[in-house]
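Trainee: Quick check, what structure comes out for this input:
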Amino acid sequence: MERIFAAYLIETPYDVEQAAAVLAGEQSSGTFISTTQELEEFRKLYAARVEHIELQEEVSVPSIPGNYKEGTVFKRAKVIVSWPVGNFGYNIPTLITTLLGNIYESTQFSGLKLDDFEVPNSYREHFRGPKFGLRGTKALAGVELKQPMIGTAIKPSLGLTPEHTAQLVQKLADAGIDFIKDDELLTSSASSTFEERVEKVMDVINAQADKTGKKIMYAFNITGDFRTMQSNYETVVNAGGTSVMVSINSVGWTATKQVCNWGGLSVHAHRNGWGMFNKHPFFGINFPAYDKISRLAGVDQMYVNGIENTFGESNDSALRSIKSCLKPFLNSESVLPVVSSGQWGGQAFETYNRLQTTDLLYMAGDAILGHPSGLEAGVLAIQQAWNGAINGKTLEETANDYEEFRALVYKFANRELLNSESVS
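Mentor: Purely as a prediction, here's the structure:
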């Protein structure tokens, strides 16, 4: 029988082998103690197996506080556990229950993090993956593969009327933006009902497309209960939109998959609340596992943090997330990584140097909306930064070449850099 393999980072005050056995038992047969009903044949067919244990360091302070005796040593390890597919079939909620179930509450673990998992090839027959993904989303937005998509979110998050939002969209469209989105806090508010916002914004985008031949992608936030999402989705389709946004941690994976199954729009997955699952270094879930769940659901665009982000995630971790989106999974289309959190263009250089790809959506908020010379200069400055990075130029050289990007360097970068002889 085919099996699913999952890698965990564990920390335990117990013997590592015993703790790993508890993990496998709790998440398959439901117990790590043999019962009279648990025949050996039954265990062979349905029990999880501990496939590999890689011992790591020992620590004297637990990652998660607990009732531990003074002097307790906590052992860390990377553990690989497998389950037969027959335990849960091709059911995302049951898969998640298995991978992220009661083990997090177990006394055996002072730290536990799902790092990654692999599914067998048979999953290809049951999960389509992203309908549009990276390539299809770029095509919908009229962006060449050799260029990054440049995007921003409407700010302020709340309070703008549909007319004001449409006016801002017009300015961004004239500036040459590729992508715009609702804020995750905005669905349908007293100042901006969903239907009216879609109508006003799409009037601008459709008119701009008729004039220029390029249709800007706007991700409308349809997050809500199931009926609300379905109604909002249909509103966007009928208005000629190309994308919707869903707060995936708020609606859950079953609802997210249903939105993706409708298949008419590129689904922009916002992971707000992600820090609850990931920010602790030894508790929760790492992005590669989270990303694979999202790809089974079928999302096309996935939020990640970027280089030197404002959320405090390390550069290595952020880059691992971007690479995870681009990595082949079940031969499905790659997810478009949405690089965000304090991106102003200065990070484009290290991002490109370390990834050597433009397969991303680069979100810049304050750098575009707050550029000293206006929105058009803001969009142009981000484009200049990426052109410089792609052509092998340094930040300093690019700032020397382009007035608009130089203004961002003055606003965001270290002032000492601007006083150097390399930037005139």
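Trainee: contacts and neighbour counts: CA atoms only from here.
Mentor: Will do.
Trainee: For E54, pull up the helix or strand it's in.
Mentor: Applying DSSP states H and E as the criterion places E54 in strand 49-59.
Trainee: so how far is that strand off the chain centroid?
Mentor: In this view, strand 49-59 has its centroid 28 Å away from the chain centroid, taken as Cα atoms, centre = their mean, to the nearest Å.
Trainee: buried ones in it?
Mentor: R49, V50, I53 (16 or more other Cα atoms under 10 Å).
Trainee: contacting residues around the last one?
Mentor: With contacts defined as Cα atoms under 8 Å, 6 or more residues apart in numbering, the neighbours of I53 are E17, A77, K78, V79, I80.
Trainee: Write the PyMOL selection for whichever of these are buried.
Mentor: This is the PyMOL syntax for the buried subset of the contacts of I53, where burial follows 16+ other Cα under 10 Å:
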select buried, resi 77+78+79+80
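Trainee: For this structure, which segments count as strands?
Mentor: Secondary structure of the chain by DSSP state E: the strands cover 3-12, 49-59, 74-84, 111-118, 149-153, 179-181, 217-221, 243-247, 266-270, 283-285, 301-305, 336-340, 361-363.
Trainee: Following up with a second sequence; could you model it the same way so I can compare the two?
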Amino acid sequence: MMRCLLDVDWSTLVERSQVLGEARRRAEKQTGEPKIYLANVTDEVDRLIEQHDIAVSNGANALLINALPVGLSAVRMLARHTKVPLIGHFPFIAAFSRMEKYGIHSKVMTKLQRLAGLDSIIMPGFGSRMMTPEEEVQENIAECLQDFGHIRRSLPVPGGSDSALTLETVYRKVGSVDFGFVPGRGVFGHPMGPKAGAASIRQAWSAIKEGISLERYAAGHPELQAMIDGAQGKK
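Mentor: This next block holds a predicted model:
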């Protein structure tokens, strides 16, 4: 059933990974910077290794898997096989964690995903869209970063409707640079297009590093300014 999401006739993993793998290599050559192509290989359990091998051979240098639908044992199998970073996404987490009397706290699921071998764990983040209390988000971040015997840390990625305008808030709440950022809407929903959306994220981070407000830094950066103008126009 899950294969219909990964391997549709009009966009097979083979074709998609070839195009995007080449795009990654081209971007690295043009910019002189390393890039990551994160390929989603979520599929039926008996096809995970095959899909992994296809994506990696075509240029994916990190992999995404919807960990809870495929199962933690499947994640463990893939983690033992792969040589590239393995990132987990959080579909189904609400079904486990939102039942008041019978559910499992999301931090338990985060810990189990870390134990299964995920290098990075995307989780419901800050803000109203994810409907997750800030305290719970912080607990999940802590489960990724705290000492846990010989188990390596997992990079926490709290996400949900993020953009250049929320980057500093996430950074301050995490309290360090040990986090990932997934600004889907902030990139693809940018009024000047995805390229400008990506540029606005980098500009916001530069402002944070330099200790300058976004409004002041945006004066010479139209991509960031467009995000600020768009937010002000919605008020």
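Trainee: returning to that earlier point: redo the contacts of I53 of the first structure as a markdown table? Include distance to S188 of the first structure.
Mentor: Below are those laid out as a markdown table (distance: Cα to Cα, whole Å):
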| residue | distance to S188 of the first structure |
| --- | --- |
| E17 | 52 |
| A77 | 47 |
| K78 | 45 |
| V79 | 45 |
| I80 | 44 |
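Trainee: if we can go back for a sec, what's the strand holding E54 of the first structure aligned against in the second structure?
Mentor: Counting by TM-score structural alignment, strand 49-59 of the first structure pairs with no residue of the second structure.
Trainee: again, but for stretch 312-329 of the first structure
Mentor: Counting by TM-score structural alignment, stretch 312-329 of the first structure corresponds to 131-148 in the second structure.
Trainee: just stretch 368-376 of the first structure next, same as before
Mentor: Taking TM-score structural alignment, stretch 368-376 of the first structure hits residues 187-195 over in the second structure.
Trainee: From the chain's centroid, how far away is the match of stretch 312-329 of the first structure?
Mentor: Worked out by Cα atoms, centre = their mean, stretch 131-148 of the second structure lies 16 Å from the chain centre.
Trainee: List the buried residues for it?
Mentor: Per 16+ other Cα under 10 Å, stretch 131-148 of the second structure contains these buried residues: T132, E136, V137, Q138, N140, I141, A142, E143, C144, L145.
Trainee: Just want the most central residue of the first structure.
Mentor: Nearest residue to the geometric centre of the first structure (Cα atoms, centre = their mean): Y303, 3.2 Å.
Trainee: counterpart of that one in the second structure?
Mentor: In the second structure, Y303 of the first structure lands on I122 (TM-score structural alignment).
Trainee: need the helices for the stretch 1-150 of the first structure, in chain order.
Mentor: Ranges of helices in the stretch 1-150 of the first structure, per DSSP state H, counting those that start in this stretch, are 16-26, 40-46, 92-99, 133-140.
Trainee: against the second structure, where does the last one fall?
Mentor: Equivalent residues of helix 133-140 of the first structure are lacking entirely in the second structure, counting by TM-score structural alignment.
Trainee: Output the contacting helices and strands for that helix.
Mentor: strand 336-340 (3 or more Cα pairs under 8 Å, 6 or more residues apart in numbering; DSSP states H and E).
Trainee: picking that back up, now for the spatially closest residue to the residue nearest to the centre of the first structure that is not a sequence neighbour: which residues touch it?
Mentor: Nearest non-adjacent residue to Y303 of the first structure, counting by Cα to Cα, 6 or more residues apart in numbering: V338, 4.6 Å away. Going by Cα under 8 Å, 6+ apart, V338 of the first structure touches Q301, M302, Y303, V304, N305, L360, L361, Y362, M363.
Trainee: Keep only the residues you listed that stay in contact in the second structure.
Mentor: Using both residues aligned by TM-score structural alignment, their matches' Cα atoms under 8 Å, the second structure keeps these contacts from the contacts of V338 of the first structure: Q301, M302, Y303, V304, L360, L361, Y362, M363.
Trainee: from the residues you listed, which is closest to T137 of the first structure?
Mentor: Q301 (8.0 Å; Cα to Cα).
Trainee: max-length helix in the second structure?
Mentor: Ranked by residue count under DSSP state H, the longest helix found in the second structure is helix 13-31.
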